[in-house]
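Undergrad: The following block contains a protein sequence and its predicted model.
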Amino acid sequence: MKASELKTKSATDLQQELLSLTKAQFGLRMQVATQQMTNTSELRKVRRDIARVKTVLKEKGAQK
């Protein structure tokens, strides 16, 4: 997910994206805890996507 893609979305879409990413992060953390996860880089990608969404939300809030 790129920041340029996120900037075109509305704030409500970004909130929904953030919610789905946090749920995905929780699921991945449970997989790590139960040693079911084979691709540990997924957790890093999701964490960075969450940071991107939060950054764009903050920028949109500062513009208003």
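TA: Sure, I can see it.
Undergrad: Going by C-alpha atoms from here, please, whenever you check contacts or count neighbours.
TA: OK.
Undergrad: the helices in this protein, which residues?
TA: Remark: helices assigned in the chain by DSSP state H are 3-7, 11-33, 41-63.
Undergrad: mind listing what's buried in the second one?
TA: What it means is helix 11-33. 11, 14, 17-18, 21-22, 24-25, 28 (16 or more other Cα atoms under 10 Å).
Undergrad: want to compare, so here's the second one:
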Amino acid sequence: MKANEIKEMTADELNTKLAELKEELFNLRFQHAVNQLENPKRLQAVKKDIARVKTFIRKHESEAQ
């Protein structure tokens, strides 16, 4: 995901996206454990996307206060 896409999301959309990314990360880790992961770089990309989403969630929270 691009940062521009994340900036345009609302807080509810960000929370939904965070849940989706965490589920995807879980599935990727499971695939990695059973040696069925085709693209190991995807693990790293999902972790970075989670960090980006969490950053913008925190930014929305601080702006609300």
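TA: Alright, I've got the coordinates. Since the structure is predicted, the reported quantities are computational estimates derived from the model, not experimental observations.
Undergrad: quick one: the most centrally placed residue in the first structure and Leu14 of the first structure, what's the gap?
TA: Among the residues of the first structure, the one closest to the centroid is Ile50, at 2.6 Å (Cα atoms, centre = their mean). Distance of Ile50 of the first structure to Leu14 of the first structure, given as Cα to Cα, to the nearest Å: 10 Å.
Undergrad: Glu5 of the first structure too?
TA: In terms of Cα to Cα, Glu5 of the first structure sits 11 Å off from Leu14 of the first structure.
Undergrad: and if you look at Gln63 of the first structure?
TA: Taking Cα to Cα, one finds Gln63 of the first structure at 15 Å from Leu14 of the first structure.
Undergrad: One more: Gly61 of the first structure?
TA: Gly61 of the first structure is 12 Å from Leu14 of the first structure, where distance means Cα to Cα.
Undergrad: repeat for Lys54 of the first structure
TA: 8 Å.
Undergrad: Also Lys64 of the first structure?
TA: 16 Å.
Undergrad: likewise Glu59 of the first structure?
TA: From Glu59 of the first structure over to Leu14 of the first structure the distance is 12 Å, taken as Cα to Cα.
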